[in-house]
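Asks: just coords:
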């Protein structure tokens, strides 16, 4: 019938969906492309050439050398700091969230739902609102301007606890836990050998969310850290960017920003196979 809307299987519908997806992908990738291209330019080419295409020459090596040598190599220290905050914080946060979520899902106790409601409420609180209370707590504990002042708040993730509980309730059968108990396994062994494996897609998700959140965290380190040797990349690049009025550090900021994005890309590419494995688990019957 003429004039009828095309079904999703028609060539016109597929073409429309493809064009829409390409437009969305271009919208998200265009800033990344600009950052990549800009990191290959000299300071003069950054403003004297097309922003979305390469300049008169490739200066990637020169820019990398300038970034790593500037300020007695403090940029490398910032990378290590960000890796410590993000990697250590994400691992500990994932472990604590998994244990708490598993306990809430598989070990009923009095006040369980009230506690879970508090956790859900904590998810709705914007992290910047907690920066000042966390600073006051860290100050009273005497850990301001130390690694602990950033690392300790990073190991708590209410969203991770919520996700771990939901996934544990859906993916860890009670019959399997009972069978492990009959075989003499303790609760910790059941958790680490049975539950963690079944919950791995959710745990990878929690790890990535927490890793990205800590890596991009800015306000908490700004409040806690005064020593530039303790700064993460976000705070260091902000300091360099704040000096642009006095010194031509545009190439340093742009190249440093590109370097700071590389670990996030690597993390997503390295861990995405766990998502695929989790989504396909159980789809094929042995």
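Replies: Happy to help now that I have it. Source: prediction; values computed, not measured.
Asks: rest of the way, CA atoms for contacts and neighbours
Replies: OK.
Asks: dump the residue contacts of residue 69.
Replies: By Cα atoms under 8 Å, 6 or more residues apart in numbering, residue 69 lies in contact with residue 75.
Asks: Please tell me how far it sits from residue 216.
Replies: From residue 69 across to residue 216, the span is 23 Å (Cα to Cα, to the nearest Å).
Asks: what residue is smack in the middle of the protein?
Replies: residue 212 (1.5 Å; Cα atoms, centre = their mean).
Asks: what about the residue lying closest to it once chain neighbours are set aside, how many neighbours?
Replies: Computed as Cα to Cα, 6 or more residues apart in numbering, the closest residue to residue 212 that is not its neighbour in sequence is residue 264, at 6.8 Å. By the measure other Cα atoms under 10 Å, the count of residues near residue 264 is 16.
Asks: I'd guessed residue 264 sits against residue 214; true?
Replies: No - if you go by Cα atoms under 8 Å, residue 264 and residue 214 don't touch, sitting 11.1 Å apart.
Asks: ok, back up a step: for the residue nearest to the centre of the chain, pull up the helix or strand it's in.
Replies: helix 200-215 (DSSP states H and E).
Asks: same question, residue 140
Replies: Per DSSP H and E: helix 131-141 holds residue 140.
Asks: Distance from the chain centre to that helix, please.
Replies: 24 Å (Cα atoms, centre = their mean, to the nearest Å).
Asks: Report the contact partners of residue 187.
Replies: residue 181.
Asks: Any figure for the gap between it and residue 37?
Replies: Residue 187 is 53 Å from residue 37, by Cα to Cα.
Asks: again, but for residue 202
Replies: Applying Cα to Cα to residue 202 and residue 37 gives a distance of 35 Å.
Asks: what do you get for residue 225?
Replies: Here the criterion is Cα to Cα. By it, residue 225 lies 32 Å from residue 37.
Asks: who has more neighbours, those two?
Replies: Using other Cα under 10 Å as the criterion, residue 225 and residue 37 rank with residue 37 on top: 22 against 19.
Asks: pretty sure the more buried one contacts residue 49?
Replies: No - applying Cα under 8 Å as the test, residue 37 and residue 49 come out as separate, 11.0 Å apart.
Asks: here's the one I want to compare it with:
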């Protein structure tokens, strides 16, 4: 007669991966997984300082936009004055000098759509070609792109002005749009992104199925490059929207001014003989100017973040 089988229960902290393997303690793993990350006081302070540095000018801009011209002089910069004049300032900004602010806004949108949009398109095409095709002189192109990234735009301003002056394009929108089409950093970013985001096996499969290079690019490659495209678009859009020096040397007609140059001309009125000080309109116009940029970053945030993180983890 056989003795009844006895069941021995293992402690909760002991487990085995497979039959016959020695038991393994899990308590240390659970403690490690449940342990909170260490908090660095120094890192927290530095992050707080960066946050303060970023938000204080924005808070000053929002608060100052609610003040009248007289309220700006008699009140503290980071606090409201007695009169809340935000809506009056917005209305006056849009109607001052026969509504020229609206014209400047439309000019800026034109430069962004044509310049930043064209720069993004060229960066996508060039970056994909450099990443997935082999051709003579590819190393030389890489060296030129890296060199162009290192050259500041101000160093090319005078040669660009002289060239466009010979061509008769100064004081026209083309003098701002054409230089904006070239984005060495955007090209380099798309080059790196396309190298990691587009598998070579997927391209070979599309070609074996009989797809042309154009069809492969638009139906296979573009969806994979979407995060990188959004990232490059945001960078070029911000650069074109905030562009000041190039329009300053290229444009003389106020009707073609972008917002940056137009608001600067309003700001300089106070320094001219008989000029009218409209600092409240300059501040309100600056607030209106940054609203589209903030909205674009918030709406495209997830694509932008995924585009920056692409290629950071090697599988």
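Replies: Received it, and whenever you're ready, just let me know what you need. Being a predicted model, the structure only gives us computed values, none of them experimental.
Asks: TM-score of the superposition?
Replies: Remark: TM-score between the superposed chains equals 0.91 [TM-score structural alignment, normalised by the length of structure 1]; 274 aligned residues with a Cα RMSD of 1.9 Å.
Asks: picking up where we left off before, which residue of structure 2 sits opposite the residue nearest to the centre of structure 1 in the alignment?
Replies: Using TM-score structural alignment, the partner of residue 212 of structure 1 in structure 2 is residue 238.
Asks: which parts of stretch 181-189 of structure 2 are buried?
Replies: 181-189 (16 or more other Cα atoms under 10 Å).
Asks: What about these, which are in helices?
Replies: Among the buried residues of stretch 181-189 of structure 2, DSSP state H puts 184-189 in helices.
Asks: could you pull out the helices for the stretch 51-200 of structure 2?
Replies: Using DSSP state H, counting those that start in this stretch, the helices of the stretch 51-200 of structure 2 run over 69-74, 86-111, 117-132, 138-150, 157-167, 174-180, 184-197, 200-208.
Asks: Figure out which of those helices is closest to residue 220 of structure 2.
Replies: Minimum separation from residue 220 of structure 2 across the helices of the stretch 51-200 of structure 2 (Cα to Cα) falls at helix 200-208, 7.9 Å.
Asks: which bit of structure 1 covers that closest one?
Replies: Under TM-score structural alignment, the match for helix 200-208 of structure 2 is residues 174-182.
Asks: residues in contact with the matching stretch?
Replies: 106, 187, 190, 194.
Asks: Out of the residues you listed, who's the most crowded?
Replies: That'd be residue 190 among those, by other Cα under 10 Å, with 18 neighbours.
Asks: what about that one, helix or strand, and which?
Replies: In this assignment (DSSP H and E), residue 190 of structure 1 forms part of helix 187-190.
Asks: Would you mind getting the average deviation of the next helix or strand after that helix from structure 2?
Replies: Downstream of helix 187-190 of structure 1, the first helix or strand assigned by DSSP H and E is helix 196-198. For helix 196-198 of structure 1, the mean deviation from structure 2 after alignment is 1.4 Å (mean Cα distance after the TM-score superposition for structure 1).
Asks: against structure 2, where does helix 196-198 of structure 1 fall?
Replies: Counting by TM-score structural alignment, helix 196-198 of structure 1 corresponds to 222-224 in structure 2.
Asks: what about the longest helix in structure 1?
Replies: helix 250-280.
Asks: so what secondary structure elements neighbour the helix holding residue 140 of structure 1?
Replies: The contact analysis (3 or more Cα pairs under 8 Å, 6 or more residues apart in numbering; DSSP states H and E) places helix 131-141 of structure 1 against helix 147-154, helix 219-224.
Asks: Serialize the ones you listed to TSV and add fields for distance to residue 54 of structure 1 and mean neighbour count.
Replies: Formatted as TSV, those follow (distance: least, Cα to Cα, whole Å; neighbours: other Cα atoms under 10 Å):
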stretch	distance to residue 54 of structure 1	mean neighbour count
helix 147-154	38	20
helix 219-224	34	20
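Asks: now those helices as JSON lines including distance to residue 29 of structure 1?
Replies: Output for these, formatted as JSON lines (distance: least, Cα to Cα, whole Å):
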{"stretch": "helix 147-154", "distance to residue 29 of structure 1": "29"}
{"stretch": "helix 219-224", "distance to residue 29 of structure 1": "26"}
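Asks: can you tell me which of the ones you listed comes nearest to residue 236 of structure 1?
Replies: helix 219-224 (9.9 Å).
Asks: against structure 2, where does the helix or strand following that closest one fall?
Replies: Sequence order places helix 233-242 as the next helix or strand after helix 219-224 of structure 1, per DSSP H and E. Per TM-score structural alignment, the counterpart of helix 233-242 of structure 1 in structure 2 is residues 259-268.
Asks: quick check, distance from that stretch to the centre of its chain.
Replies: On Cα atoms, centre = their mean, the centre of stretch 259-268 of structure 2 falls 24 Å from the chain's centre.
Asks: Can you mark which positions in that stretch are buried?
Replies: In stretch 259-268 of structure 2, counting by 16+ other Cα under 10 Å, buried: 259-263, 266-267.
Asks: Likewise for stretch 122-138 of structure 1?
Replies: Of the residues in stretch 122-138 of structure 1, those with enough neighbours to count as buried (16+ other Cα under 10 Å) are 123, 131, 134-135, 138.
Asks: Span of it from start to end?
Replies: With Cα to Cα applied, stretch 122-138 of structure 1 spans 20 Å between its terminal residues.
Asks: do the same with stretch 267-287 of structure 2
Replies: Note: stretch 267-287 of structure 2 ends 14 Å apart using Cα to Cα.
Asks: swap in stretch 175-189 of structure 2?
Replies: End-to-end distance (Cα to Cα), stretch 175-189 of structure 2: 25 Å.
Asks: okay, it sits on what stretch of structure 1?
Replies: The alignment of stretch 175-189 of structure 2 onto structure 1 (TM-score structural alignment) covers residues 149-163.
Asks: Please tell me how far the matching stretch is from the chain's geometric centre.
Replies: 12 Å.
Asks: how much space between residue 225 of structure 2 and residue 307 of structure 2?
Replies: 9 Å.
Asks: tell me, what's touching these two both at once?
Replies: residue 193.
Asks: picking up where we left off before, now flag whichever of the buried residues of stretch 259-268 of structure 2 is closest to residue 34 of structure 2.
Replies: residue 260 (51.6 Å).
Asks: The nearest residue to that closest one once chain neighbours are set aside - how many residues pack around it?
Replies: Spatial nearest neighbour of residue 260 of structure 2, chain neighbours left out: residue 244 (5.8 Å); criterion: Cα to Cα, 6+ apart. Residues lying near residue 244 of structure 2 (other Cα under 10 Å) number 17.
Asks: do the same with residue 48 of structure 2
Replies: The local packing of residue 48 of structure 2 (other Cα under 10 Å) involves 12 other residues.
Asks: Kindly state which residue of structure 1 is aligned to it.
Replies: Residue 48 of structure 2 maps onto residue 22 of structure 1 when the alignment is built from TM-score structural alignment.
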